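I'll drop the sequence and a predicted model, then ask my questions.
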Amino acid sequence: MILIYTDGAAKGNPGNGGYGTIMKYRQHEKELSEGFRLTTNNRMELLAVIRGLEAIKVEGIPVKIYSDSKYVVDSITKGWIWNWQKKGFKDKKNVDLWKKYIPLHNKYKPQFQWVKGHAGHPENERCDELAVAAAESGQLKVDQAYENENR
């Protein structure tokens, strides 16, 4: 099973933000992170999941994602995104990211596990460190979709 741990952060909401993702498969481990100059916490939480799924190189291996984001976990496990999709995402936020997520979901069919944030879960704590460091780095990218939508 491929294990993916994720977290997002935003300094101000909106503000500069970042995500952290840890991927584990057998003895392999990989860390991913990026920072953005203007974004939201929910966008970074969802982007962390997307980037983890995008980094998978082989299909057919079960995937389990650990996230402390109720927004992400509930939207998927409670099926809200499928209703949003049917309604064309009318009045929903982060449509660009949900549209990126859906084909990845269909491809990998990940299981989700919510974990309490800042509660001593080692991988969640490390993802938080990665996300905060990315948000505070001098290497901030432009979250084009967010900035265009909120001009």
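Looks like it came in fine. Residues are numbered from 1 along each chain as shown.

contacts and neighbour counts: CA atoms only from here.
Noted.

who touches stretch 63-79?
With CA atoms under 8 Å, 6 or more residues apart in numbering as the test, stretch 63-79 has contacts from 1-7, 42, 45-46, 49, 80-81, 108-117, 124.

hold the first one in mind and look at this next one:
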Amino acid sequence: MKDVTIVCDGSSLGNGKGEPRAAAVALLGFRGLWKGVGKFLGRATNQQAEIAAAALGLEELKEPCRVRLFSDSRYVVETMTGSFRRKTNHDWWSRLDKAAERHTVEWNWIKGHSGHAVQEAADKAARKIASAGHVDPDLLSDAVVDLGTVEL
């Protein structure tokens, strides 16, 4: 099995207000090289965007892998490790469960906005996609180009 690192982040601009604009981004690292994937979600909460970001990264993997997944969402990490109960967002959790089932996933919380290069790149890309209302492939390429061979 390949060892892969995923750093993911979700963003919901206007979360809790009339018309939120949400996006999910996952940066996948393999042998020090990084690839970015993202999706504009439209109307979704911040928590839903965080769940979607983790699912997006896992869905991108073409074969079963050992995955170290990092999220700045305690909601995602604690729920997937069994510490939090699932009270809402059941359809979103089902998607993440399905995405995770063929992999061996180590769920890790990473503090957001703390200067961690990969997490900051994921956060910035998610906010830009949410703001733009669509995914720009160049934006995802730019998000990982400066990471070079960053290892976690």
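Yep, it's here. Keep in mind it's a predicted model, so treat the numbers as computed, not measured.

TM value for the aligned chains?
Superposed pair, TM-score by TM-score structural alignment, normalised by the length of the first structure: 0.79. Supporting alignment: 130 aligned residues with a CA RMSD of 1.7 Å.

so where's the longest strand in the second structure?
With secondary structure taken from DSSP state E, the second structure has its longest strand at strand 2-13.

what residues in the first structure pair up with the very next helix or strand once past that one?
Moving toward the C-terminus from strand 2-13 of the second structure, the first helix or strand encountered (DSSP states H and E) is strand 21-30. Following TM-score structural alignment, the partner segment of strand 21-30 of the second structure in the first structure covers residues 16-25.

which parts of the matching stretch are buried?
Judged by neighbour count (16 or more other CA atoms under 10 Å), stretch 16-25 of the first structure contains these buried residues: 16, 17, 18, 19, 20, 21, 22, 23.

circling back: the longest strand of the second structure to strand 21-30, inter-axis angle?
Strand 2-13 of the second structure and strand 21-30 meet at an angle of 160 degrees, taking axes from the mean of the first three to the mean of the last three CA atoms, to 10 degrees as the criterion.

if we can go back for a sec, now distance to residue 132 of the first structure too, for the buried residues of stretch 16-25 of the first structure, in a markdown table please.
Conversion of these to a markdown table gives the following (distance: CA to CA, whole Å):
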| residue | distance to residue 132 of the first structure |
| --- | --- |
| 16 | 10 |
| 17 | 7 |
| 18 | 6 |
| 19 | 7 |
| 20 | 8 |
| 21 | 12 |
| 22 | 14 |
| 23 | 18 |
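
just the closest of those residues to residue 29 of the first structure, please.
residue 23 (5.5 Å; CA to CA).

residues touching that closest one, list them.
Shown here is residue 23 of the first structure, whose contacts under the criterion CA under 8 Å, 6+ apart are 2, 3, 4, 5, 29, 30, 31, 52.

how many residues are close by the alignment partner in the second structure of the fourth one?
Across the two structures, residue 5 of the first structure finds its equivalent in residue 7 of the second structure, going by TM-score structural alignment. With neighbours defined by other CA atoms under 10 Å, the count for residue 7 of the second structure comes to 28.

ditto for residue 92 of the first structure
By other CA under 10 Å, the burial measure for residue 92 of the first structure, its neighbour count, is 12.

same check on residue 115 of the second structure?
Using other CA under 10 Å, the number of residues around residue 115 of the second structure comes to 10.

you'd agree it is in a helix?
No. Using DSSP: H, G, I helix; E, B strand; the rest coil, the secondary structure at residue 115 of the second structure is coil, not a helix.

aligned partner of it in the first structure?
For residue 115 of the second structure, the aligned position in the first structure is occupied by residue 120, per TM-score structural alignment.

what's residue 26 of the first structure in contact with, if anything?
Contacts were defined as CA under 8 Å, 6+ apart; by that measure residue 26 of the first structure touches 1, 2.

just the one 10 residues further on next, same as before
When the contact criterion is CA under 8 Å, 6+ apart, the partners of residue 36 of the first structure are 16, 17, 18, 134, 135, 139, 140, 141, 142, 143.

map it across to the second structure for me.
In the second structure, the residue matched to residue 36 of the first structure (TM-score structural alignment) is residue 41.

what comes up buried for the helix or strand harbouring its match?
Counting by DSSP H and E, the element that carries residue 41 of the second structure is strand 33-42. For strand 33-42 of the second structure, a neighbour-count test (16+ other CA under 10 Å) marks 34, 35, 36, 37, 38, 39, 40, 41, 42 as buried.
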